[in-house]
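**Q** Requesting a structural model of the entry that follows:
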Amino acid sequence: MNKPLPLLPLNLGLMAASPQTGAQEGGYRLPPAALMEIVDAPRAPALSLSPQRNLAAVVQTPPLPGIAEVAQPELKLAGLRINPRTCSSSRFAFGTDLGLLDIATQKESRIRGLPRALRLADLAWSPDQRYLAFSHVAYKGERGSVELWLVDIAARKASRLSAQPLSAVLTRGFNWLPDSSGLLVHWRPAGIGKAPVSDGIPTGPIQQDSDPGGSLRQLRTYQDLLKNEADARLFEYYVTVQMVLLDLHGKGRPIGEPGQFSRTSLAPGGQYLLTQSVTRPYSYIVPASSFGERVEVRDLHGAVLHTVALLPLEEGLPPGNDAVSEGVRHVSWRADAPATLVWTEAQDGGDPARPVIDNIRDLVYQHAAPFREPPLVLARLTMRYAGIAWGRGDVALINERWHKTRDYKQWMIQPDHLSTPPELIYAGSYEDRYNSPGSPVMRADGSGFPRLLIGPGTTLLLDGAGATPEGDRPFIDRLSLTTKNKERLFQSAAPYFENVAAVLNDEGTLLLTTRESPTERPNYYLRDLTKPEHRQLTALTSYPHPTPQLKDVHKEQIRYPRNDGVELTATLMLPPGYDAVRDGPLPLLMWAYPQEFKSAGAASQTTGSPYRFNAVSYWGPAAFLAMGYAVLDNPSFPIVGSGEEEPNDSYLPQLVADAQAAVDEVVRRGVADRHRIAIGGHSYGAFMTGNLLAHTRLFRAGIARSGAYNRTLTPFGFQSEERPFWQAQAVYQAMSPFNNADKIKDAMLLIHGAEDSNSGTFPLQSERMFQAIKGLGGTARLVMLPNESHAYRARESILHMLYETNAWLDKYVRHAKPA
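**A** Model prediction:
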């Protein structure tokens, strides 16, 4: 559970100033006070429900961290970002307090004995609910460590379980034993010594080979990769761990020798240990997640009992979004059996273009301990395996999907009776939200493994978003697996949006929900469906409105057509006190993110709900309501490719049509001037912004955050585009705003995290886009935020982002005149 980092003091020398005009001007800037209040608004805590569903851990979420916290030392190795001070991920976010909420009494109690400056990184309930384990990131001067702490639930008291630090680079570093008698932990190995230091003198050239006759592979672009053997040794140092069985008194027993374990999992019966360990050779072109691995079953002393697979280094997949690894994948324990392995193997070598026998793409196997007999085929799938929900020997749900067609199927199988044919539970398109049946409700069993909540008469509970033409209305259904009949137990009703956070009893009549309205922030409620309607709800929390100064924001979910008949949806927001007759049209900020579809029907479906809370976040466009702007948030920007047509074959005309429809609608409603509209977006939304500025004059300015603008730099696909550049050169070239920078006549603000780790959005993308516009005499500004990745975290960075955006909008949009 990751929470924001603690706030560090802001440099008191920071002051609001006029827009910067040159590269020599630096320093973080402050936006107007109205925007700062939004950044510093109180945050609601996060809840973690206990296995018996009668308690919840309450983790307090602090304000944003300061840049000093975000700028801590960081190593970039094999796609990982590591804090060498703590031997953990450098991108942790922390909780700063921990309490317990009694669901029945609605009383919250404090935990005694917590660390003085708590930095809670992750937590886990023991299966028997007697304890709560959490990791705490401790700093002592220049040194740091990840400590394991234990909360005694009955005593409401915390204590450090062990002084030995955890290693939390590839995993969180701890998991409960199925019988709750202790934990399986990853310690920093004793005597590992100091990290290897390179003298900087090359030992030889860096060499890579590509042999003739190899199969066609898609090689996505990645960052933070290994560059040389010195990097490889450093990587090995930080991912090497010692597996330990740690009892509840802090006494540890090592399991075997240290190794580079990327995953360790005890079987439900507690007698076998599944391990995955990274193996050489490494790669300079793919991250650690694609390195080779040994998948093995061990005993609790570390002896290897069975080798499941030796997975090779994988430098790319076959073309297509339905491509997968060749050989064994998705290895796990069967949740409802003491020690049975389950995995999947592609029958087409992982290549969706390869013909297969009997149309079988994936086989799913199960293999019971002691693993002496051959594995058994659990399921034969005509699409790609997409997960399994375990119930008991006669009930499990297995899913398959195919991206190319967006098809999805769910089957009921009987894993203890393999001669029984599977029964189809659902078949449809996963794009079709209106007809989605929902997801089966799960609960943790006595060993801590998730299992289907199976009721009397072999019934399941389904939790769904409840998408309708009027908006989302979350629901709980009871499904009979015998008759396939459904009974609706609950559905959210106007004027509230109520979402089921958890089902608290086996019958599905006692629910933990979050309930909100446009003026009421989400709070937790207990809903008892056995009581009369007016007595069903009991409030568990009463979090106040985070931005009361914006409580009276007007929000409306609107529908409007595209020029080809596709129905679009957007959320229109207007500042408090706005009167269209009195105030007239406003400057407007539109914020969007395109999405690909395979059917116009799915693209036309309504998303969101008019009854959601009017949340005003610093991250999206709504913050600028405080500055007097109208906002069109999340307007539909569908890119539809029906049948054999790929969506991106007509990306630009559809994108322009989406934007034109949105602009026409807000102008028709009288809330915006056609000549005072800005467009913005993050990541793929920034890419969209660049294209709209290049191919239309609909917008006076664009705000493009952390985007990619030259698609030839992502030549093996991006978003849902599965064709490589060499197969669809015209599409890649046409879709690249960089290629059309000479056509950008309106002002473009580019903001990017200087340490962006997201595949495809290298900081170079924004740097080159800015250079192109500047060199061509256009209007642009580039802002690189130090130490920030794809999403920005430091308070100083967020405030500066808002400062730049506000200054840009004021300069180019607020007072713009008709062209």
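**Q** contacts and neighbour counts: CA atoms only from here.
**A** Noted.
**Q** Can you tell me the SS state at the nearest residue to residue 19 once chain neighbours are set aside?
**A** Nearest residue to residue 19, sequence neighbours excluded (C-alpha to C-alpha, 6 or more residues apart in numbering): residue 807, at 6.2 Å. Using DSSP: H, G, I helix; E, B strand; the rest coil, the secondary structure recorded for residue 807 is helix.
**Q** Past the helix or strand hosting residue 76, which element shows up next along the chain?
**A** In the assignment (DSSP states H and E), residue 76 maps to strand 75-77. Later in the chain than strand 75-77, the nearest helix or strand by DSSP H and E is strand 80-83.
**Q** who touches the helix or strand following that next one?
**A** Scanning forward in sequence from strand 80-83 by DSSP H and E, the next helix or strand is strand 88-89. Around strand 88-89, the neighbours that count as contacts under C-alpha atoms under 8 Å, 6 or more residues apart in numbering are 80, 81, 82, 83, 146, 167, 168, 169, 170.
**Q** compare with the first, here's sequence two:
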Amino acid sequence: MKLRVTKIIVLAIALGFPGSELLAQSTYQTPPQSIADLANAPTTPSVRFSKTGDWMLLMEGADNPSIEVLSQPELKIAGMRINPATSGPSRGRGIENIIIKHTQTGEENQISGLPMNPHMGGFSLSNDEKYLAFTQTDADGISLWMIDMATYSAKKLTDKIVNDVYGNSVLWTSENKLLVRAVNPDRGSVPGKPSAPSGPIIQETTGDAAPSRTYQDLLENPYDESLFAYFMDSQLMEVDLQGNQKAIGASGMIKSMDLSPDGKYILVSLIRKPFSYLVPASRFPYDVEIWSSDGNKVKTLAEIPLDENRPTGFDATVTGPRYIRWRADKPATLYWVEAQDGGDARIEMEEREIIYTWAAPFAGEKQKLATSSYRFAGIDWSDDTFAIMSERWSKTRKDLRSIINPSDPSQPKQVIIERSFDDLYNDPGYPVMTENEFGRNVLLRKGDLVYMTSPGGSPEGDMPYLSTFNTKNKKEEILWRSQAPFYERVAKVLNDDATEFITLKESTDIQPNYWLVNRKKRIAPLQLTDFENPYESIKGIQKQLVTYKRNDGLNLSAVIYTPEGFEPGKDAPLPVLMWAYPREYKSKAVAAQVRGSQYAFTRVSYGSPLFWVTRGFAIMDRTEMPIVGEGDKEPNDYFIDQLVANAEAAIDEIVDLGIGDRDRIAVGGHSYGAFMTANLLSHTDLFAAGIARSGAYNRTLTPFGFQYEQRTYWEAPEVYFNMSPFSFAHQVKTPILLIHGQADNNSGTFPIQSERYYNALKGHGATTRLVFLPNESHGYAAKESINHMLWEMDSWLEKYVKEKNKLEKAQ
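**A** Down below sits the predicted model:
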């Protein structure tokens, strides 16, 4: 039964009666019109280009769903959120329309025959690009559809058979057939919930350490186990273009599937028991099997055990094979990595990991391909003599890339890139890929030259570029670069020498659009799309990237927005909303780098602070809050001191510019930004108000690490205590608004974090308000929820920031 008026619970301090509490029940509210217009602006279509760039798909997305849609039945098990009626994910915005646009002529072709109530997803082009497959989600299931790209017409291929609860569900074969992970037709009815438990729920450990992060939505009892097994139960089906279906292999709890490049083998992962109540499905035990294309098992490659006992630390991993993939440059050769240190990053080893390969028909032994001194992070393939292997090490922020010769593993790897992955100014980027004869992505290169695209970090902000990187002398040659006053980056390279490519170009008030560029022919770039600016009401606002120094000399930056026509020094200083998200660094030089671009389009997402430039506020966005710990020092040992220094420097900058009123500055953030906000209000009186959305405030509730903190609570109890705003709730004298999704699924930000923090603040007489948004996750989705969140924030900012002087006089 649908409710006509959906209600939320708002816990609020009754303003004007210090110390008293009011439990208020309220309907959803809407923000002022200037904010609502931005929040409800139309979405821009997403774009996908053909291999040659001759045409593109324009996919028009749905608006935010209503709270009624978000309130449909949802099953939260094993770290997943399932819609039990569809055997698919419970959340997500589908595509509502598809148009084919030809890049040279601009001709547009509307796809006919689309579903009546389109909620499309899972788009996949056949290797010859003659057909486009997609899934359609209805209220009672997911069906498979196909578009004929020659006639621009869609048709339904199957009934609602698709099982989309976990991983990929549709693959094209080389014969233009589809391999579909379908609901097992023999799985029967959904298990019924027992009227009474059969006994207690017991977990036991026998002494092996099993540290685990605070995962959400885990299995809790035998009934949850039966539901998980039921919804994972799948059958691979081969579907042709006429909709004929054939079962492939045995049914099971299929975790993933992948066809070999030549289409002769299927790599299948099947989850098996025992399940776990401590970790999500991604860490349940599973078997990795190699099947023939008709479903006969050829080999069991690996039997991966339950992953509950992984060592602590971000560089820790599992034992046994992991990262099992097909080589992109071979018909049917697998590769994978195995840790030699037991997965424990604290063990010092030169050959920490070994990468193996195994070729069809999988009768011989695995072959050693290469070794890694850090954690293996993947391989970009080219051919049998050239590939780029990547390694990473989180503790030192190491990014290491090397050339390997797959045909001769005895040859030592040649290191070509060694840098901090935080270092934007010295980031050569990542290789440009092209498709080979198997339809797989391989390196675009000419001999020793590899084509690269880089974000182009610089003291002036990001200036993306296209380059060649010489893998012999490690030098790059920039072929093309974004130029001010635009922010432009390469979206797709179209030919072998990278002379023709498609870019995505934007400026502060020009919506991102695609352009065809030829860097050799003397012809002007051709604009391929003409998406309109959905935010015309703020087109005239002013934007500037500012840099300034912290008290220890560290360079900081932020992007400042001011209302149209505002003149610093002439007009009265404005109230300010400062929005930020702290980040940890191992180098002061890297932490001081400028991030982002002042020329990027001013896009307003639901979580953006930019709404309030329409309400007379100056916005200090992407305010850098670096926390630095060099060498053996850990950043979080200095978290509070550096956080406060960052905030002081930012406030001084916007005040000295003649923009901000020092007495009317609010600070806010989402997730770790909310955690930052609560800490700043605990340890300073710099701000007039704070807004904290979906944060974590008591670090003892995340005892095995959080964010970039790798130490456990028992290794660094003082860090966990001192970084917890909960520990200092008695010091908060600044009004703070807490907002949280009641169904938050993010690790560490359980809704109880806000509930307990609110109670602590209330108990010490703080001015605070707690708003829970029903059925919302870590990010908010329903239109009603977003509008109400904006109303709450606007009301808070109006009362405690903009009207601060009036409020103080009234009190």
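**Q** Just the TM-score for the two chains, thanks.
**A** In this superposition the chains share a TM-score of 0.96, using TM-score structural alignment, normalised by the length of the second structure; 798 aligned residues with a C-alpha RMSD of 1.9 Å.
**Q** ok, back up a step: how about the contacts of strand 88-89 of the first structure, which pair is most distant?
**A** 80 and 146 (17.3 Å; C-alpha to C-alpha).
**Q** Could you point out the longest strand of the second structure?
**A** strand 245-259 (DSSP state E).
**Q** Go through it and flag the buried ones.
**A** Buried residues in strand 245-259 of the second structure, counted by 16 or more other C-alpha atoms under 10 Å: 245, 247-249, 251-259.
**Q** what span of the first structure lines up against it?
**A** With TM-score structural alignment applied, strand 245-259 of the second structure matches the range 252-266 in the first structure.
**Q** for stretch 676-696 of the second structure, same thing?
**A** Mapped onto the first structure using TM-score structural alignment, stretch 676-696 of the second structure covers residues 688-708.
**Q** Check the offset of the matching stretch from the chain's centre.
**A** 25 Å (C-alpha atoms, centre = their mean, to the nearest Å).
**Q** returning to what we had before: aligned counterpart of the residue nearest to residue 19 of the first structure in the second structure, please.
**A** Under TM-score structural alignment, residue 807 of the first structure pairs with residue 795 in the second structure.
**Q** Ok, residue 470 of the first structure next?
**A** By TM-score structural alignment, residue 470 of the first structure lines up with residue 460.
**Q** ditto for residue 393 of the first structure
**A** So residue 393 of the first structure corresponds to residue 384, using TM-score structural alignment.
**Q** Return the residues in contact with residue 118 of the second structure.
**A** 94, 95, 96, 97, 136, 137 are the contacts of residue 118 of the second structure under C-alpha under 8 Å, 6+ apart.
**Q** That one belongs to a strand, doesn't it?
**A** No: using three-state DSSP, the assignment for residue 118 of the second structure is coil, not a strand.
**Q** count of residues packed around residue 105 of the first structure?
**A** Using other C-alpha atoms under 10 Å, residue 105 of the first structure has 9 other residues around it.
**Q** And it, how far from residue 539 of the first structure?
**A** 10 Å (C-alpha to C-alpha, to the nearest Å).
**Q** My guess is residue 359 of the second structure contacts residue 336. True?
**A** No: Residue 359 of the second structure sits out of contact with residue 336 when judged by C-alpha atoms under 8 Å, with a separation of 12.0 Å.
**Q** rewinding a little: going through the contacts of strand 88-89 of the first structure, which ones are buried?
**A** 80, 81, 82, 83, 146, 167, 168, 169, 170.
**Q** Let me know the distance separating the second one from residue 287 of the first structure.
**A** Shown here: residue 81 of the first structure relative to residue 287 of the first structure, a distance of 11 Å by C-alpha to C-alpha.
**Q** Same check on residue 207 of the first structure?
**A** 17 Å.
**Q** Compare those two and say which one has the larger neighbour count.
**A** Using other C-alpha under 10 Å, the more surrounded residue of residue 207 of the first structure and residue 287 is residue 287, with 20 against 7.
**Q** Report the contact partners of the equivalent of the more buried one over in the second structure.
**A** Alignment note (TM-score structural alignment): residue 287 of the first structure maps to residue 280 of the second structure. By C-alpha under 8 Å, 6+ apart, the contact list for residue 280 of the second structure reads 78, 79, 80, 215, 217, 218, 219.
**Q** what's the answer for residue 506 of the first structure, then?
**A** 453, 454, 455 are the contacts of residue 506 of the first structure under C-alpha under 8 Å, 6+ apart.
**Q** Using just helix, strand and coil, how would you label it?
**A** coil.
**Q** if we can go back for a sec, taking the contacts of residue 118 of the second structure, tell me the two that lie furthest apart.
**A** 97 and 137, at 13.8 Å, using C-alpha to C-alpha across the contacts of residue 118 of the second structure.
**Q** So those two - more neighbours on which side?
**A** residue 137 (23 against 19).
**Q** doesn't the more buried one fall inside a helix?
**A** No: secondary structure of residue 137 of the second structure (three-state DSSP): strand, not part of a helix.
**Q** can I assume it is in contact with residue 87?
**A** No: using C-alpha under 8 Å as the test, residue 137 of the second structure is too far from residue 87 to be in contact (9.8 Å).
**Q** returning to what we had before: so how far is the first residue of the match of stretch 676-696 of the second structure from its last?
**A** OK, stretch 688-708 of the first structure end separation, C-alpha to C-alpha: 9 Å.
**Q** Likewise for stretch 183-197 of the second structure?
**A** End to end - C-alpha to C-alpha - stretch 183-197 of the second structure spans 28 Å.
**Q** same check, this time on stretch 182-200 of the second structure
**A** Termini of stretch 182-200 of the second structure sit 35 Å apart (C-alpha to C-alpha).
**Q** again with stretch 464-479 of the second structure
**A** 11 Å.
**Q** repeat for stretch 167-180 of the first structure
**A** Counting by C-alpha to C-alpha, the terminal residues of stretch 167-180 of the first structure are separated by 21 Å.
**Q** go on, stretch 740-751 of the second structure?
**A** End to end - C-alpha to C-alpha - stretch 740-751 of the second structure spans 6 Å.
**Q** show me where the stretch 401-550 of the first structure has strands.
**A** 407-413, 423-429, 439-440, 442-444, 450-452, 454-455, 459-464, 475-480, 486-491, 497-503, 510-517, 520-528, 537-539 (DSSP state E, counting those that start in this stretch).
**Q** now for those strands, which one comes closest to residue 551 of the first structure?
**A** Short answer: strand 520-528, nearest of these by C-alpha to C-alpha, at 8.6 Å.
**Q** hey, which helix is longest across the first structure?
**A** Ranked by residue count, the top helix of the first structure under DSSP state H comes out as helix 651-668.
**Q** give me every residue that touches the closest residue to residue 805 of the first structure other than its chain neighbours.
**A** In this structure, residue 805 of the first structure finds its nearest non-sequential neighbour in residue 703, 7.1 Å apart by C-alpha to C-alpha, 6+ apart. Residue 703 of the first structure makes contact with 678, 679, 680, 681, 686, 689, 748, 749, 750, 751, 805 under the criterion C-alpha under 8 Å, 6+ apart.
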